[in-house]
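**Q** I would like the atomic coordinates for the input below:
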Amino acid sequence: MSNKDHAHAHWPEGYGRVVLDSVDSTMAEAARRANDITKPTWIMARHQTAARGRRGRSWIVPKGNLSATLIFNPGATPAEAAKRSFLAANALYQALAIYVPAEKLSLKWPNDVLLAGGKVAGILLESSGQGPFVDWLAIGIGVNLREVPQGVTDAAFAPTSLMKAGGWDVDAEDFLATLADAYATQEDKLEHFGFKRIRDDWLANAARLGEVITASTGREDITGIFDSIDNDGNLVLITGTGPRTIAAADVFF
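**A** Have a look, this model is predicted:
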């Protein structure tokens, strides 16, 4: 299937774009450019030499997949800035749903997108600032568009790709335009309706909501019913000893 009808997706007004042939990582490049940007800017690289995921894990990026980082100043506290992971997840869901049936997609707390049960995309947030507000926020996004990364041994869910799951063959730069437009819409929703709307949209597409899952914090494993995420984006599990609120963990089910 072709994506020619979407080959020139609308680029959102007010957002910049930088496309590089090669870089160590788009997150590192974003940090280097943070003091010079004048508007929210997407940085995409066709090749990364030192890509990374959450908790220092490596992120393997075969040719044809998307590696991009959005760098901007959200004018927010660290806690409020962290909620942007849910905006990014919602935007990824909406963007991917153009190229593959939406019923194959789900959102895995805290920052993965699943496609037909495999991991198709991941989100990584980094910020800087010593005061009450962050100086800048970087949202790194990797999407397996064409190729399934090989040699991934530390993932809770085996990687998949858009094409492997029967989706369209979409060029990374074209997909970035679709994603950037979807993310801009999420920022508009946050501004006009608050985080509750973002949270509700995320929960509507959450993987395993209402089912038994296990959250591994590194200190303990907590098993319970996935009840919700709270207004701070924390995972809420109903356990045998009552509700547990979990700020950061790897989720298994």
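
**Q** Please make it C-alpha for all contacts and neighbour counts, starting now.
**A** Noted.

**Q** List the buried residues of stretch 176-193.
**A** Buried positions in stretch 176-193, judged by neighbour count with 16 or more other Cα atoms under 10 Å: 176-187, 189-190.

**Q** Output those as CSV; include the columns secondary structure and distance to residue 61.
**A** Rendered in CSV, the data for the buried residues of stretch 176-193 read as follows (DSSP: H, G, I helix; E, B strand; the rest coil; distance: Cα to Cα, whole Å):
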residue, secondary structure, distance to residue 61
176, helix, 15
177, helix, 19
178, helix, 20
179, helix, 18
180, helix, 20
181, helix, 23
182, helix, 23
183, helix, 22
184, helix, 25
185, helix, 27
186, helix, 26
187, helix, 27
189, helix, 31
190, helix, 31
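
**Q** one more to line up against the first:
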Amino acid sequence: MNDWFPELAQHEIERQAGFALVDVFDELSSTSDHALANLTEYSQRLPALVVARKQTKGRGRGSRSWFAGEGALTFTAMLGRKDIPIEPHNWPRCSLIAGVAMCQTLEALSGSDAFQLKWPNDVYLSGRKVCGILVEKRDAAEPVLCVGIGVNVNNSLEHAPADVQQKAIALTDVTTQQHFLPEILLGFLARFRELCRQNVDSLADLLPYWRNHCLLTGRPVETSQADQVIAGQCCGIDETGALLVQTSAGQKQIVSGEIIRW
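**A** You can find the predicted model right below:
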């Protein structure tokens, strides 16, 4: 039995969140890589969850890495068509929904108002990154949505190198408490499912919360999509989830791509 993720917690997540399988590992290179490598098997028991106490080669967007030691919460949720009310062709919006769901979960747990969202789904605390999210759609017998998340929770960065402390933070660094990881996971899953139900047709219901928590609004940003770089002032997002950037040539909608400077 894992003291950090007891068997009872696994059963409660299966029961309360409606997961058919919660697979807990002591260490994985990446929960998302493991989920995708075994997608055929997992797709027979959806929704399924892969959780790791330690992740050594986590993946972020593009070629970025997300390394998480003991005390972090790292998991990948695999969801099928019947688990999400949003049609598969609109699953990209689940990326933003996941960011809001985790932001709300951490906000409620900590009581802090210092959480913000960086498009499309990173969660920041006191101006530093606390959570990274990678959402991927794959096809097995049916489409499967893989939501991979890493959250710095009990893995304090207080004694990390100065350059790391400037960019990243853990929840415990603010609350000065040790948190029960399954509680955060269950809270996220419940909020994610509810937000998916509320935003089936568009992200309109998400906009007020996002506007109040947008890290980039009012800041100069540069975005890269394919070979095109767009620079201007961030104006938040619209109901489709696109980033709005005011440029010298007018307002642009950034549907996908990467923020390379802000």
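
**Q** Would you mind giving the buried residues of stretch 176-193 of the first structure as JSON lines with distance to residue 96 of the first structure added?
**A** Listed next are these as JSON lines, based on distance: Cα to Cα, whole Å:
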{"residue": "176", "distance to residue 96 of the first structure": "11"}
{"residue": "177", "distance to residue 96 of the first structure": "12"}
{"residue": "178", "distance to residue 96 of the first structure": "9"}
{"residue": "179", "distance to residue 96 of the first structure": "8"}
{"residue": "180", "distance to residue 96 of the first structure": "12"}
{"residue": "181", "distance to residue 96 of the first structure": "12"}
{"residue": "182", "distance to residue 96 of the first structure": "10"}
{"residue": "183", "distance to residue 96 of the first structure": "12"}
{"residue": "184", "distance to residue 96 of the first structure": "15"}
{"residue": "185", "distance to residue 96 of the first structure": "15"}
{"residue": "186", "distance to residue 96 of the first structure": "15"}
{"residue": "187", "distance to residue 96 of the first structure": "18"}
{"residue": "189", "distance to residue 96 of the first structure": "19"}
{"residue": "190", "distance to residue 96 of the first structure": "21"}
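
**Q** tell me the contacts of the equivalent of residue 40 of the first structure over in the second structure?
**A** Matched across to the second structure, residue 40 of the first structure falls on residue 47, judged by TM-score structural alignment. Contacts for residue 47 of the second structure were tallied using Cα atoms under 8 Å, 6 or more residues apart in numbering; they are 18, 19, 20, 21, 77, 78, 79, 80, 83.

**Q** for those, which one is nearest residue 261 of the second structure?
**A** Distance to residue 261 of the second structure, by Cα to Cα, is smallest for residue 77 among the contacts of residue 47 of the second structure, at 29.9 Å.

**Q** show me the contacts for that closest one.
**A** 47, 48, 49, 50, 145, 146, 147, 148.

**Q** Mind checking what secondary structure the third one has?
**A** Right, residue 49 of the second structure. strand (DSSP: H, G, I helix; E, B strand; the rest coil).

**Q** Number of residues surrounding it?
**A** Residues within reach of residue 49 of the second structure, counting by other Cα atoms under 10 Å, total 26.

**Q** Helices of the stretch 101-250 of the first structure, residue ranges please.
**A** Shown for the stretch 101-250 of the first structure, the helices assigned by DSSP state H, counting those that start in this stretch span residues 172-193, 195-204.

**Q** thinking again about what came up before, list which of the contacts of residue 47 of the second structure are still in contact in the first structure.
**A** Contacts conserved in the first structure for those, counting by both residues aligned by TM-score structural alignment, their matches' Cα atoms under 8 Å: 18, 19, 20, 77, 78, 79, 80.
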